[in-house]
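Engineer: Predicted model follows, preceded by the sequence.
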Amino acid sequence: MRREEALSPGKSAFVSSPAGSGKTQLLAERYVKLLEENLKNKKLQEYSKEFAGKALTTENILSITFTRKAAFEMRERVFELLLTSKSEKLRKIGQELLEHPERIRISTIHSFCHSLLRRFSLEASLDPEFDIIGERAGEELSLEAIDTAIRDAIEGDIGVRKDLQAFLTRLPLRKLIENVSSITKKLPITDPTFAAWQGKGNQIYFEIFKLTVDILKRNKTEEGRLEYHDLEVETLKLLRENPQWLNILYAFNSQIQHILVDEFQDTNFYQWRIIYALIEDWVSGSGIKDELLANPTLFLVGDEKQSIYLFRGADVQLFREAKRIMEESFGREGRYVYYRPEENYRSLDALINFANSLFQKVMSGSEEDNLRTSYTQFKKGRKDTRKGEVGILLYRSLAKMGAEESREMDAEIMGGKIQSIVGERSVFDKEKGKCVPCQWKDIAILLRDRTSLPQIEKVLKRRSIPYVIIGGKGLFEVPEVRLLYAILKFLADPTDDLSFLSLLLSPCSHLSTSGVSLIARAPGFTLLNRFEATRLSGKEEKVRRKLLSLIASWRKIAFRSSTVEVLEKVLMDLAIWNIYSSEEEVANIQKLLSMVQALDSEGLTLWDIAGHIAQFSQTGDEEKGQIEVEGTNAVNVLTIHGAKGLEFPVVFISRIHEVSRDKRTGVFIDEAGEYVSVACSEGKKEEGAEIERMREIYN
């Protein structure tokens, strides 16, 4: 009954939708219900034909998601409902929308902000042709602005230099840069946090921050560039501070009468204020909607238990604030529904029972508790008689075992279990609608962080288990990229002995270790001088001469051709594609080439590009090249954060014993499939008894 109320097109609804409860389907059904209501509203249709010259279907419905993937899935689900509808009229509209998909306004929050700022660029004092830059380019701009701010602060006041020096004894300069860069993306300058900092003797920090913001803003304005978080900031300013804000809101409200928001628990300060600015006249009861006799509605869907993006500025307290505002505003007119689904359509009995038992104890908060969330028990909604399984894999860790050895043992145990599952167990195939033998691609390994990734890769390779790393970072740590980067640095600076040594010791040089050692010990100012002068014996001398000839040809074109062309020649001359030929290695090399090509397009020289790459490599968080995962029969390796919203029939979570410092054991519940296995160190006797109890309950 509550579900039907939530779908009522005349009511606003706040849906607290747990994982697996079918929220995407609910959003799509709500969208279609609103479309049907539009068709029934004769006054609205007359108004649309008079002022727009056509009948209105979806143009007054705006759906906001937080990822492109979610937007695509919802759009796909809406088309499915329309094209398979029993109503011939809806099927016809579905066909029309297929021809004009731009009429379905389902987009990410950033895409919505982008379109609004494009439309009102003059009012926002923005270049109508502004560019959106990525995270890496944004960090470069931030670092330049911070550097300029520090220099200006020191040159402007001798006293500031002393204050800054005193401050940096407590906070290293690199940390200061990281903090300021991070803060500029998360909080408004009016946030109380800054006032608190000022009160703690951090005045110099605050001054540098303000200077940085001003310089960064000026530089971006001059260059016509915006970062993704700038889209949110500028949109909120447009709707709140611009002298034309009333006209802008009126223009928006004359077109949009229904707003749907997905994954609302991931909303940050700016995003919620933007949404609230758009609906403020709705909650006050004014606006053009009253003239059209079309009740405006707001439909928010989220789950506070899944609010895991604090590092991106997401604030679960906004989730509760929005619920309160909707209750007070729409509730007084009887046009508000709060709906909390209890059915889980994704998991089987064992997983649901396990989650209910565990999280009922862990999530014991209340509505009044802003720091902890509460838990509502799931009910199985999936029509499947299988029970599923929750497994705990235990091993006894030795007292002298180091962290790396422990992680390798985790990986070894998981690898053995994975091999025993593939082909032997069955999983449910949604597309085929039946159980099929488990394949590699049905399995996921979830990581708390990437520190154990080298050990997992090592074990999977040793056991010949095919795998793909989804969203893996550390591009500049893989051998193939390290080699190309070393060659790039060497060509930029031939006196860089360490980079040249990396080339000589690589499998691409075809030189023996003894041969390289002989060259290194020879007299000469640089390693290149020694390489040119040293004569090796037998076949190695031919190898040396060939490599010397190749190096000469690279140096000849290094500053005449584009850097990407130089690297492509290196790849061909050294047959690197044959040595690093796996899908992952090829994808990593291609990503590096794309990065270099992008820098080439800015007119940078090889020397400049080597410097930029050096900056990128220092952060260590550059994502590896992505291979096409769809259809690849391989085990999926990804972080828990990266797995949000994904489904796998079989899931392993590694190193669960490291969750807490004071407890040696732990458990984790998968929201996706039928089987969870946890690599876990065995703890004390009393904890062993607790594990035995869990075995009895969930085996």
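Structural biologist: Yep, that arrived.
Engineer: CA atoms for contacts and neighbours, from now on please.
Structural biologist: OK.
Engineer: quick one: buried residues of stretch 370-382?
Structural biologist: Residues Arg372, Thr373, Ser374, Tyr375, Gln377, Phe378, Lys379, Lys380, Gly381 are the ones in stretch 370-382 that count as buried (16 or more other C-alpha atoms under 10 Å).
Engineer: Mind checking which of those land in strands?
Structural biologist: Of the buried residues of stretch 370-382, the ones assigned to strands by DSSP state E are Lys379, Lys380.
Engineer: CSV please, covering the buried residues of stretch 370-382 and showing distance to Thr24.
Structural biologist: Formatted as CSV, those follow (distance: C-alpha to C-alpha, whole Å):
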residue, distance to Thr24
Arg372, 26
Thr373, 23
Ser374, 23
Tyr375, 21
Gln377, 20
Phe378, 18
Lys379, 18
Lys380, 18
Gly381, 15
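Engineer: what's the neighbour count on Ala522?
Structural biologist: 14 (other C-alpha atoms under 10 Å).
Engineer: what's the neighbour count on the residue nearest to it when sequence neighbours are not counted?
Structural biologist: In space, and not counting its chain neighbours, Ala522 is closest to Arg530: 5.8 Å by C-alpha to C-alpha, 6 or more residues apart in numbering. Neighbourhood size, Arg530 [other C-alpha under 10 Å]: 17.
Engineer: So Arg530 sits against Gly524, correct?
Structural biologist: Yes - judged on C-alpha atoms under 8 Å, Arg530 makes contact with Gly524 at a distance of 5.1 Å.
Engineer: One more to weigh against that first structure:
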Amino acid sequence: MEKYLDIRKNVIISSPAGSGKTEKLARRYVSLLLSGSEIEKILAITFTEKAAAEMKERILKILEKENFDNFIKVREKMPLMRISTIHAFCLKILKRFSIELGLDPSLEVMDEFNASILWSESVYESLMDEKDSPDLFFDFIKNKGLKGWDSLSRILDELHSKRPYPDLILKNANPVVGEEEKEILELYSRCLNRYTNKKLERHLIDFADLEILTFEALIKNPEWQNILYSFDEHTDHILVDEFQDTSTLQWKIIDKLTEEWRSGIGSKRDAGKLPTIFLVGDEKQSIYLFRGANVSVFQKARDEFSEWFGKEYYFEEIRENYRSLPEIINFTNSIFTRLMPPSTHKHWCTRYTPFDATRSGDGHVELILIEDGENIKTRREREASSLSKRIQSLNNRYEIWDGGIKRRCTYGDIAILLRKRTHLCIFEDALRREGIPFIILKGIGFYDEPEVALLRELISFIINPADDYSLFCLLRSPVFGIDYRILHELICKDNIPLIDKMQKPKNKKVKGAFNIISGWVDKSKYTPLAMLLEDTLSETEGWRFYWEKQRHLNIKKFIGLIEQYESQGLSRLDIREKLIKTKLGEEAKANINTEGMNAVKIMTVHAAKGLQFPIVFLPSLDEDNTPRTSSIVIEEEEENISLAYEEDSTKRKKIGHFVKRKEKELEEEKRLFYVAVTRSRDFLCMLGVPKKETPHTGRLAYITDNLDYISHIKIINESDVNEIYSSFHLTPFTTCTSKRLLPEQKFIEPISYEPQFKWQDVTEDLDIRVKHGEDWVILGRVFHSLFEELAKGILSLDSLEKRGLILLKNATYTIKDMDRLIEIIRKVFKTLDISGYLKDIVLPQTNAYAELPFILQRGNTVFKGRIDRIVIKDNIASIYDYKTFPVREKELPDLVAKYRFQMDIYRHAAKLFLSLKTKSYLLFTHMPLLVEV
């Protein structure tokens, strides 16, 4: 047995890239299960929700293969598995003890965009409060001159981006040196208080609050002993993945939760139980300093474990690499031994330990040097051209290993990893010229995409038909394609709205557009905006202009956002204002399932962490990676958190706080390069432009400065690339020279695209409730929330009406007839109580589930959804789906037929993970009536 599987030991594993880190954590989890640990008493913390899902899948695969009996038992208890992110774990603690902590049980976590809007409002209002009695804000602005407000706003935003540390400085009253620092903290404190109050009014918190509130609950709250006791009662083991990305505060939370475990006393020890902590990570992959990750926490934990646990502690540093071929391993070892020397004494510096290749084969590492050009754009264009030609020379020629068998590579085996997105469009253009299909993964700029911009302008015009700019954008779009000169004549006519000028046009195209758009405006009076968008795209055949997969999914995502805004009860003016603000947001583009796509993948190095590819290209190695320090820096040293402020960049070079921060960021640049290099399995190609007569910069300098020590690298130039390219007699792909209404697509879908799986949501159609009016859309969501909270014991019947009122207010503050809606809720629950359905189905049961998520594969389709309620009695799992809209008896046969497929999927999903006989029912709550399906 591997030593790290000894469940009597507290373990830390340093597991470098490609060494099977996730597999080790999964096997430790399985060892705990096989030793008799209860599944609900094992807590595993991962870095992302995706990693949590993958962890569950890996655990089940190990059990299915090696211990089928336990696989069946664990599969039945899957909903009880406590595998989540640190933020999700903190949220559960806050909700579990919300009453004791003075929080609303229904609190929700804001996304970053809404949090930024609320923060901006708080800063502005804090300033406006002083307009009658100028104080600190105005003094600061006055001292900064004409750009005072911009400077102050930027400083406050910078400080806010460093949360939770500014909050901790304020809460702990850490001493601050310097009058300007004190002023800034005082200003920030005022804005933060207003921001906090705004969140409380809306029953919201942000991501930083999750950690701060949890830590305070464990340290300062009068109920801290009860919280720790409850955690101790329900948890025997903690496992933490990606430990190198842990922040100091996150480690303090784990430290406090396990305080009694390492004391050698407590109820567990008395009962003969030995609680354990298992940490796994790789210091060399700590690349989230900007999010608060502290690489020195890894070494600190090692030192503390040794002190706390003595002989009950085991540390292991893995040396094997199962991912890359020897050439890549040898290159990695030779360069990073120089970049990360073991002799360093600074705790934020990384020490490199070479690892061993376990795969056999050749592999390839090459560096393409591009001749220096006149300017950056020219250099990047030449680099992108060489990269594209190199890809073409490899495609369907270079042999890679796939499951122990050699085969020729395809475009889908290749990834381009960028440090920054600055010159992304140049690489896109070069790939298009060569006819290389590509997909940009985890890209930002969602609201800048033409299809999203078009829909945003459509919404803006529908809400305000006097908005000439939005109408102009619509008419010029591919949907209508009206010539600019025709529109210019219309605009210059009379001083009336553009839509009115279109009523009697000379041009047939304009007349046709007017008829269509006028119909949309009329239809919008009784149709939800989300449905209207889909209708307009169908009516104008707009989908044919946005056929590429990325654009298609972007449209779907935008319609989903509008549906979400409407379901929250936002007025149309509020929706319009929200869309205007989103223009400045960096929203991610819609996710694409790349499985089966024969396309080159482009992403940032950060986005590639945790992934691997047969062939990796790393361009722009010469980009300057010298950190640009901001005017504010926060440093943490042991228990002290300190702040420094300096606008003058020259002076910052002599201030200790700024110097140390720069050193940390330079060290992280090395780790980022390590992550990039270790994504490659078989072939690694790097590109850079060495400057003439000046020292090399960026990651290129890492290589050229250490060439005497680096082995296993082939260095070529542009001429070599062109020669290789020409030797295959490749004919460049030529593009059409005709004018385009749209920018070139960012994904050229290949003929060979064969998706292996189709994902489908199994959810109730919104139009069923919409046809009864917008009130029933809102009521449907409120009813489902009430049913869930009652079933989970979060809500009592005594608090039902009060909670219903809160949910209605949160869902929509535009509905005036609140009493009528509360009366509907009251009436529905009364009839459910009289019928017995409330007690038998909705209220808490000993063996039941509420809002249970599932994924079910049938053939090539993967269904996903949530089951409202499952109640298990006499070895039969009864599945209930709530239908909360008004129904007439004569409609029942059609509705039952409509939902039969949905309920069939629910039954199969439940049967799969419960291994029980199942029955399914529709509960029409408004009647009330229970119908078996």
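Structural biologist: Nice, I can see it. Every value quoted in this text rests on a predicted model; they were computed, and no experiment measured them.
Engineer: before we move on, back to that, report the secondary structure state of the residue nearest to Ala522 of structure 1.
Structural biologist: Three-state call for Arg530 of structure 1 (DSSP: H, G, I helix; E, B strand; the rest coil): helix.
Engineer: Can you tell me the closest non-neighbouring residue to Arg340 of structure 1?
Structural biologist: That would be Ser16: by C-alpha to C-alpha, 6+ apart, it lies 4.9 Å from Arg340 of structure 1.
Engineer: no, scratch that, I was asking about Lys379 of structure 1
Structural biologist: Closest residue to Lys379 of structure 1 in three dimensions, ignoring its sequence neighbours and counting by C-alpha to C-alpha, 6+ apart: Glu343, at 4.7 Å.
Engineer: Tell me how far the corresponding residue of structure 2 for Asn353 of structure 1 lies from Ile713 of structure 2.
Structural biologist: The pairwise alignment with structure 2 assigns Asn353 of structure 1 to Asn330, based on TM-score structural alignment. As judged by C-alpha to C-alpha, to the nearest Å, Asn330 of structure 2 and Ile713 of structure 2 stand 9 Å apart.
Engineer: Tell me who's in contact with the counterpart of the residue nearest to Lys379 of structure 1 in structure 2.
Structural biologist: Aligned by TM-score structural alignment, Glu343 of structure 1 pairs with Glu320 of structure 2. Neighbouring residues of Glu320 of structure 2 by C-alpha atoms under 8 Å, 6 or more residues apart in numbering: Ser19, Phe355, Asp356, Ala357, Thr358.
Engineer: now those in JSON lines, with distance to Gln244 of structure 2?
Structural biologist: Listed next are these as JSON lines, based on distance: C-alpha to C-alpha, whole Å:
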{"residue": "Ser19", "distance to Gln244 of structure 2": "15"}
{"residue": "Phe355", "distance to Gln244 of structure 2": "18"}
{"residue": "Asp356", "distance to Gln244 of structure 2": "21"}
{"residue": "Ala357", "distance to Gln244 of structure 2": "23"}
{"residue": "Thr358", "distance to Gln244 of structure 2": "24"}
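Engineer: what's the closest of these to Asp881 of structure 2?
Structural biologist: Closest approach between the contacts of Glu320 of structure 2 and Asp881 of structure 2, by C-alpha to C-alpha: Ser19, at 45.0 Å.
Engineer: What count of nearby residues applies to the closest one?
Structural biologist: 21.
Engineer: show me what contacts it?
Structural biologist: So Ser19 of structure 2 contacts Ile318, Arg319, Glu320, Asn321, Tyr322, Arg323 (C-alpha under 8 Å, 6+ apart).
Engineer: For Asp266 of structure 1, see how far away the residue lying closest to Thr267 of structure 1 once chain neighbours are set aside is.
Structural biologist: When the adjacent residues along the chain are set aside, Thr267 of structure 1 lies closest to Ala314, with 5.1 Å between them (C-alpha to C-alpha, 6+ apart). Per C-alpha to C-alpha, Ala314 of structure 1 is found 5 Å from Asp266 of structure 1.
Engineer: now the helices for the stretch 551-699 of structure 1?
Structural biologist: Taking DSSP state H, counting those that start in this stretch to define them, one finds helices in the stretch 551-699 of structure 1 at 563-573, 576-579, 583-600, 606-619, 685-698.
Engineer: so which of those helices comes closest to Ile177 of structure 1?
Structural biologist: helix 606-619 (12.6 Å).
Engineer: Might one say that the match of Asn353 of structure 1 is in contact with Ser711?
Structural biologist: Yes - the pair Asn330 of structure 2 and Ser711 qualifies as a contact (C-alpha under 8 Å) at a distance of 6.9 Å.
Engineer: more neighbours, the two?
Structural biologist: Neighbours were counted for Asn330 of structure 2 and for Ser711 using other C-alpha under 10 Å; Asn330 has more, 20 against 17.
Engineer: same for the host helix or strand of the more buried one, what does it pack against?
Structural biologist: For Asn330 of structure 2, the host element (DSSP states H and E) is helix 326-339. In terms of contacts (3 or more C-alpha pairs under 8 Å, 6 or more residues apart in numbering; DSSP states H and E), helix 326-339 of structure 2 is packed against strand 356-357, strand 364-369, helix 656-677, strand 680-688, helix 698-704.
Engineer: Looking at these, spot the one closest to Glu216 of structure 2.
Structural biologist: Closest to Glu216 of structure 2 of these is helix 656-677 (C-alpha to C-alpha; 27.0 Å).
Engineer: helix or strand for the closest residue in space to Leu278 of structure 1 that isn't next to it in sequence, which one?
Structural biologist: Nearest residue to Leu278 of structure 1, sequence neighbours excluded (C-alpha to C-alpha, 6+ apart): Leu249, at 6.8 Å. Here Leu249 of structure 1, judged by DSSP H and E, is contained in helix 245-253.
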